[in-house]
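Peer 1: need a 3D model of the sequence below.
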Amino acid sequence: MEQCQLFWKDALIGEYEDPMPDMWYFDGKFIPNESPLAKAFMDHMANTNPQELLHDWSKGIKAAMQFGNDKPIAVVVLALDEENNLFVRRIPG
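Peer 2: Reported below is the predicted structural model:
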């Protein structure tokens, strides 16, 4: 099982467990840490409309995922469901 770290607003907010790639997209389990910023991220995602973000991903939350010591990968968060499955799109660049 592969894990990477998820960053939002330049701070670590949790682990992204076994993110499965599908072209520009990743899908996997998000395990938030105990930080106030992680809670704010979860609250923000709970108040978003995933269908709207899927149609216009520029409205999603910009974040970064990092595997070990590799360079961070810029992503936009499109959906977080009630089981903490996280769906993101890689940002070209």
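Peer 1: every contact and neighbour count from this point should use C-alpha atoms.
Peer 2: Noted.
Peer 1: how about the strands in this protein?
Peer 2: Counting by DSSP state E, the segments of the chain that form strands are 3-8, 11-22, 25-32, 61-66, 73-80, 85-90.
Peer 1: got TSV for the ones you listed, with distance to residue 55 and mean neighbour count too?
Peer 2: Supplementary listing: these in TSV, determined by distance: least, C-alpha to C-alpha, whole Å; neighbours: other C-alpha atoms under 10 Å:
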stretch	distance to residue 55	mean neighbour count
strand 3-8	22	20
strand 11-22	17	18
strand 25-32	14	19
strand 61-66	14	21
strand 73-80	10	22
strand 85-90	12	21
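Peer 1: before we compare anything, build this one as well:
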Amino acid sequence: MERVGILSRGKLVGYMLSPKPDMWYLEGIYELNINDMKSSQDFIERTKSLAIKEVFANQSKGIRIKLLFPQQTTDNHVVVYSFSNDILFIRRVMGTDAIDWVLEHVPE
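Peer 2: The predicted structure is shown next:
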């Protein structure tokens, strides 16, 4: 089972377990970071309030995070679209212009 770290606001807030890819999107089970429950709970609260249709229409309504894949050193910028039933649904962001836009317009 693959376990991918999730960084939000500079803190490891949990892990995505066995992420399933579909084009630019990933979904997987969220596991909180038991070593930082406060940050993990804050992340859960912020992501549960997302409205997936609004984020699809306007990515700036999502939440920006980074994924930490095992043995990968490059940044993986991601926008969280939804969190429901312990499943995170996210979109990977690729390309310099797209990453710059997300960094400027999507909140952490």
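Peer 1: could I get the strands of the first structure as TSV with distance to residue 43 of the first structure?
Peer 2: Listed next are the strands of the first structure as TSV, based on distance: least, C-alpha to C-alpha, whole Å:
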stretch	distance to residue 43 of the first structure
strand 3-8	13
strand 11-22	13
strand 25-32	12
strand 61-66	12
strand 73-80	10
strand 85-90	14
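Peer 1: and the residue lying closest to residue 6 of the first structure once chain neighbours are set aside, what is it in contact with?
Peer 2: With C-alpha to C-alpha, 6 or more residues apart in numbering as the measure, residue 65 is the residue that lies nearest to residue 6 of the first structure, at 4.5 Å, once sequence neighbours are left out. If a contact means C-alpha atoms under 8 Å, 6 or more residues apart in numbering, then residue 65 of the first structure has 4, 5, 6, 7, 16, 72, 73, 74, 75 as its contacts.
Peer 1: distance of residue 65 of the first structure relative to residue 25 of the first structure?
Peer 2: 12 Å (C-alpha to C-alpha, to the nearest Å).
Peer 1: corresponding residue for the residue nearest to residue 6 of the first structure in the second structure?
Peer 2: With the correspondence set by TM-score structural alignment, residue 65 of the first structure lines up against residue 67 in the second structure.
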